[in-house]
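1. Just the structure for this:
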Amino acid sequence: MGFFYNKTVMEKAGLDPDKPPLTAEDYISALDTLKGKGIAGHWASPFQFTGGMSVYQLVTQFGGSLFSEDAGRATWAEEPGVKAMQWWLDLVKKGYSPAKVAQDADFIAFQNDKTAFNWNGIWSLNTLAENTKVKWGVAAMPQIGEKKAVWANSHQFTLPVHKKPDDNKVEASKTFVNWVSQHSLEWAKGGQIPARNKVREESGFKALTGQATLAEQLDYVVFPPAVPGIGDALTEFYTAVNTVMLGGKDVGATLKAAAGRADKILAANKKKYA
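-> Below you'll find the model as predicted:
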């Protein structure tokens, strides 16, 4: 994810449009300034895209994780998870965000100069670049908790196992994947960060200022555990975020109930995919 800031809205509120707030203290101070000007500075989405992903990274920033080290149980109901969810909910409670934000309404409001800050995926770079009406900038994710962390995911090529392997096809597939990796600057232009280190060191990639800026976060990205069926359990987390933000349910109780359901899913998947 990346931190997108609307320079027009920041200027309107008297904030420096070239100095986005990157610490917890500065972030809340900026939101207070915006609120004083009648501007809801950060619309908090209740949906997975992008509210759930935002809370996901906040859990890690507050020193926790969504799952135990072996991914055998959900841990988002522990103190870091409660802090993260409460911080996101407080954006609404403290008047920094409207309540019950619709899907993608946060990003639309950002482009219409109705809000100053938006946490969104790197895929937003090209959308914003094509919108000549909005003045914006992008920075690494603000550090709200005890440490830096940013939600991330990835795309993979998969070489399936066949009942009757064909060595020639396998080698051809490997050659193709390697070629794509070597030429993944084109992938970056589509609004992504190449996995290949050498490509990220190329001048062509560094010229993509938005992608290059967000690539600086690679040392502290947070990926879902590499466990079969983990998405089934993650759905319970995203549902809990949605329930808290839209239903006004207790943070701790909602996260605990969701974690309990996720634990059953994790146990079932362990048997299923063992």
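
2. going forward, measure contacts and count neighbours with C-alpha atoms only.
-> OK.

3. And Gly231, how far from Ile122?
-> 21 Å (Cα to Cα, to the nearest Å).

4. between these two, who's got more neighbours?
-> Applying other Cα atoms under 10 Å to Gly231 and Ile122 shows that Ile122 carries more neighbours, namely 23 against 13.

5. ok, the more buried one touching Gly191?
-> Yes. Here Ile122 reaches Gly191: they are 5.9 Å apart, a contact under Cα atoms under 8 Å.

6. Mind listing the shared neighbours of the two?
-> Taking Cα atoms under 8 Å, 6 or more residues apart in numbering as the contact rule, Ile122 and Gly191 both touch Gln211.

7. how near is Ser173 to Ile230?
-> Ser173 sits 27 Å away from Ile230, going by Cα to Cα.

8. swap in Thr115?
-> Using Cα to Cα, we find Thr115 at a distance of 34 Å from Ile230.

9. again, but for Trp87
-> Note on Trp87: its distance to Ile230, by Cα to Cα, is 25 Å.

10. same question, Ala212
-> Computed as Cα to Cα, the Ala212 to Ile230 distance reads 30 Å.

11. the helices in the stretch 151-274 of the chain, which residues?
-> For the stretch 151-274 of the chain, the helices defined by DSSP state H, counting those that start in this stretch occupy 167-182, 185-189, 197-200, 203-206, 209-215, 230-247, 251-273.

12. Adding distance to Ser54 as columns, could you present those in a markdown table?
-> Below are these laid out as a markdown table (distance: least, Cα to Cα, whole Å):
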| stretch | distance to Ser54 |
| --- | --- |
| helix 167-182 | 29 |
| helix 185-189 | 23 |
| helix 197-200 | 25 |
| helix 203-206 | 26 |
| helix 209-215 | 15 |
| helix 230-247 | 10 |
| helix 251-273 | 15 |
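
13. Which of those sits closest to Asp26?
-> helix 209-215 (20.1 Å; Cα to Cα).

14. what does the closest one rub up against?
-> 1-2, 122, 125, 138-140, 188, 191-193, 200, 205-206.

15. repeat for stretch 240-252
-> 46-48, 51-52, 55, 77, 82, 85-86, 89, 99-100, 254-255, 258.

16. Among those residues, which lie within helices?
-> Val55, Val82, Met85, Gln86, Leu89, Thr254, Leu255, Ala258 (DSSP state H).

17. how many other residues sit next to the closest residue to the fourth one other than its chain neighbours?
-> Spatial nearest neighbour of Gln86, excluding adjacent residues (Cα to Cα, 6 or more residues apart in numbering): Val251 at 6.8 Å. Using other Cα under 10 Å, Val251 is surrounded by 21 other residues.

18. Then Glu216?
-> Residues near Glu216, counting by other Cα under 10 Å, number 12.

19. For the comparison step, fold the sequence that follows:
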Amino acid sequence: MELKYWAPFSGGDGDFMKELVTKFNSSHEDIQVEILNLKAEEYYTKLQTSIVSNQAPDIAIAHASKLSELTEGGLIHEIGDVAKEAGIDWSTYSENILNATVLDGKNYAVPLDTHALILYANETLVQEAGLVGAEGKLELEGGQEGFMKTLQDLKGKLPEGVFPVAATSNGDSPLRIWWTLYSQMNGKLLSDDAKTAAFNNEQGKQALVYMNQMVNEDLWPKNTKNGGEIFTANKGALMFNGGWMTGSMEQNENLKFIALPIPQLFDRKATWGDSHTFVLPIQKSQDAAKQAAALKFADWVASNAGVWAQAGHVPSKPAVVNSDEFKALKYRSDYVEIADYVSYMPNSPKITAVQDIFKKHLNVMMNGQATPEETLERAEKEINELLAK
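-> As a prediction, this is how the structure comes out:
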């Protein structure tokens, strides 16, 4: 049985996934998978077009954040019954990660990982600043005031031209940082029925004020186009970025770094995250045997995701996380706990548009052209207009 499999992976991600497909094919004579990697920026458009034109692949990758959009459009299958046929045991998956793939009590995807926001530290710079303990662990003061004090102390100790925080200051990065801080205060993005914005409140404001303070005190420089480049050039002490940076950064011989979860600054541990998941696209004529084979492949990849973890992602199965293969990888075990409390944005078919609006207004604030209060009010108004349509 031959299965067509589409994915949006490039670079190291693409190489690791191809390796997994090759291993699956060599160990399964009855099922052979052919992978097609598409450019990420074109991926969802091409996937949707293929489904509408009855040329869809048998299995495809979709982000957990896209599932509501895909189900609303009638583009992917509910997979509960097929998963049983394929022998999938949902109890072998991280409950928190799995929950992000369940909509209205129904399973729509097999989760492969979580890729979430974590904190990186330049080991050389923070050591020189006295922030590394005897065991080589980063020692940060606790809570919102403690972390801010750490940044302020760093500013006074770092060489000229080196920043306490290296993080991209427009687009996805500020939104993910805000969502992390807001989630630590149990904040909600949308109302329970997803028909109105629910973030223009004291917690939403407090998270933005915290970010604004970093920018205003020049702890996190304005107009930072690529925080990753600054950090890898040894010009940033700390960096907020995705765990997916780990795989590429450890190849950099000129960079010594530490990776760990975002500290708990507010009421609880939380961090922004998303997941790569496997979905079954709608096809003109459904082949039940092919669907079961596709989910067997998905479950096999999730069960053998030690290879995938090399990219920096946290696998969705605790058994993989507890394996010797995973533990042998440097850095990953230092932030693997995020799987238990990664905070996903709510399921809504309009979530991409909601995020785009929020990012637009957040960019203005990050450039010093709007207050936190103005940012929340403008974003709330525009998002409510969108959700009312």
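
20. Could I get the TM-score for this pair?
-> After superposition, the two chains reach a TM-score (TM-score structural alignment, normalised by the length of structure 1) of 0.89; 266 aligned residues with a Cα RMSD of 1.9 Å.

21. picking up where we left off before, residue in structure 2 matching the residue nearest to Gln86 of structure 1?
-> Structural alignment (TM-score structural alignment) places Val251 of structure 1 against Pro372 in structure 2.

22. got it, and Leu234 of structure 1?
-> For Leu234 of structure 1, the residue aligned by TM-score structural alignment is Gln355.

23. quick one: contacts for that match?
-> Shown in contact with Gln355 of structure 2 (Cα under 8 Å, 6+ apart): Leu175.

24. From Ala298 of structure 2, how far out is it?
-> With Cα to Cα as the criterion, Gln355 of structure 2 and Ala298 of structure 2 are 29 Å apart.

25. Identify the residue of structure 1 aligned to Glu202 of structure 2.
-> Using TM-score structural alignment as the criterion, Glu202 of structure 2 maps onto Glu79 of structure 1.

26. same question, Pro315 of structure 2
-> The equivalent of Pro315 of structure 2 in structure 1 is Pro194 (alignment by TM-score structural alignment).

27. Number of residues surrounding that match?
-> By other Cα under 10 Å, neighbour count at Pro194 of structure 1 equals 22.

28. can you check the one 5 residues further on too?
-> Applying the criterion other Cα under 10 Å, we find 19 residues in the vicinity of Val199 of structure 1.

29. Structure 2: matching residues for stretch 141-159 of structure 1?
-> Counting by TM-score structural alignment, stretch 141-159 of structure 1 corresponds to 262-280 in structure 2.

30. Please apply the same query to stretch 210-217 of structure 1.
-> Under TM-score structural alignment, the match for stretch 210-217 of structure 1 in structure 2 covers residues 331-338.

31. Would you work out how far apart the start and end of that stretch are?
-> Using Cα to Cα, the end-to-end distance of stretch 331-338 of structure 2 comes out at 13 Å.

32. Tell me the buried residues in it?
-> Buried residues in stretch 331-338 of structure 2, counting neighbours by 16 or more other Cα atoms under 10 Å, are found at Tyr331, Arg332, Ser333, Tyr335, Val336, Ile338.

33. From what I see, the last one and Thr271 are in contact.
-> Right, the one you point to is Ile338 of structure 2. Yes. Taking contacts as Cα under 8 Å, Ile338 of structure 2 lies within contact range of Thr271: 7.4 Å.

34. ok so, going back, could I get the contacts of helix 209-215 of structure 1 in CSV, plus columns for distance to Ala267 of structure 1?
-> Compiled in CSV, these are given as follows (distance: Cα to Cα, whole Å):
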residue, distance to Ala267 of structure 1
Met1, 30
Gly2, 34
Ile122, 33
Leu125, 39
Val138, 40
Ala139, 39
Ala140, 36
Ala188, 38
Gly191, 37
Gln192, 34
Ile193, 34
Arg200, 39
Phe205, 43
Lys206, 44
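
35. What about those, which one has the most neighbours?
-> Counting neighbours by other Cα under 10 Å, Gly2 leads the contacts of helix 209-215 of structure 1 with 26 neighbours.

36. Aligned counterpart of that residue in structure 2, please.
-> In structure 2, Gly2 of structure 1 lands on Ile118 (TM-score structural alignment).

37. Check whether its match sits in a helix, strand or coil.
-> strand (DSSP: H, G, I helix; E, B strand; the rest coil).

38. for it, what are its contacts?
-> Contacts of Ile118 of structure 2 were listed using Cα under 8 Å, 6+ apart, and they are Phe240, Asn241, Gly242, Gly243, Ala259, Leu260, Pro261, Ile262, Thr271, Tyr335.

39. Also Pro21 of structure 1?
-> Contacts of Pro21 of structure 1 (Cα under 8 Å, 6+ apart): Tyr27, Ala30, Pro142.

40. Inside helices: which ones of the residues you listed?
-> Among the contacts of Pro21 of structure 1, DSSP H puts Tyr27, Ala30 in helices.

41. Considering the contacts of Pro21 of structure 1, which are maintained in structure 2?
-> For those, the contacts that are reproduced in structure 2, applying both residues aligned by TM-score structural alignment, their matches' Cα atoms under 8 Å, are Tyr27, Ala30.

42. Check the contacts of Pro21 of structure 1 against Lys12 of structure 1 and report the nearest one.
-> Ala30 (12.2 Å).

43. residue in structure 2 matching that closest one?
-> In structure 2, Ala30 of structure 1 lands on Thr150 (TM-score structural alignment).

44. Report the contact partners of its match.
-> Leu140, Glu141.

45. Would you map the strands across structure 2?
-> Using DSSP state E, the strands found in structure 2 span residues 2-7, 32-37, 59-63, 102-103, 106-107, 110-111, 113-122, 163-165, 236-242, 257-261, 271-274, 276-279, 314-315, 342-343.

46. For Gly190 of structure 1, see how far away Phe157 of structure 1 is.
-> Applying Cα to Cα to Phe157 of structure 1 and Gly190 of structure 1 gives a distance of 17 Å.

47. Quick check on those two: which one has the bigger neighbour count.
-> Gly190 (14 against 8).

48. Number of residues surrounding Lys389 of structure 2?
-> Other residues near Lys389 of structure 2 number 6, with proximity taken as other Cα under 10 Å.

49. actually Ala267 of structure 1, not the one I wrote
-> Ala267 of structure 1 sits with 13 neighbouring residues when counted by other Cα under 10 Å.
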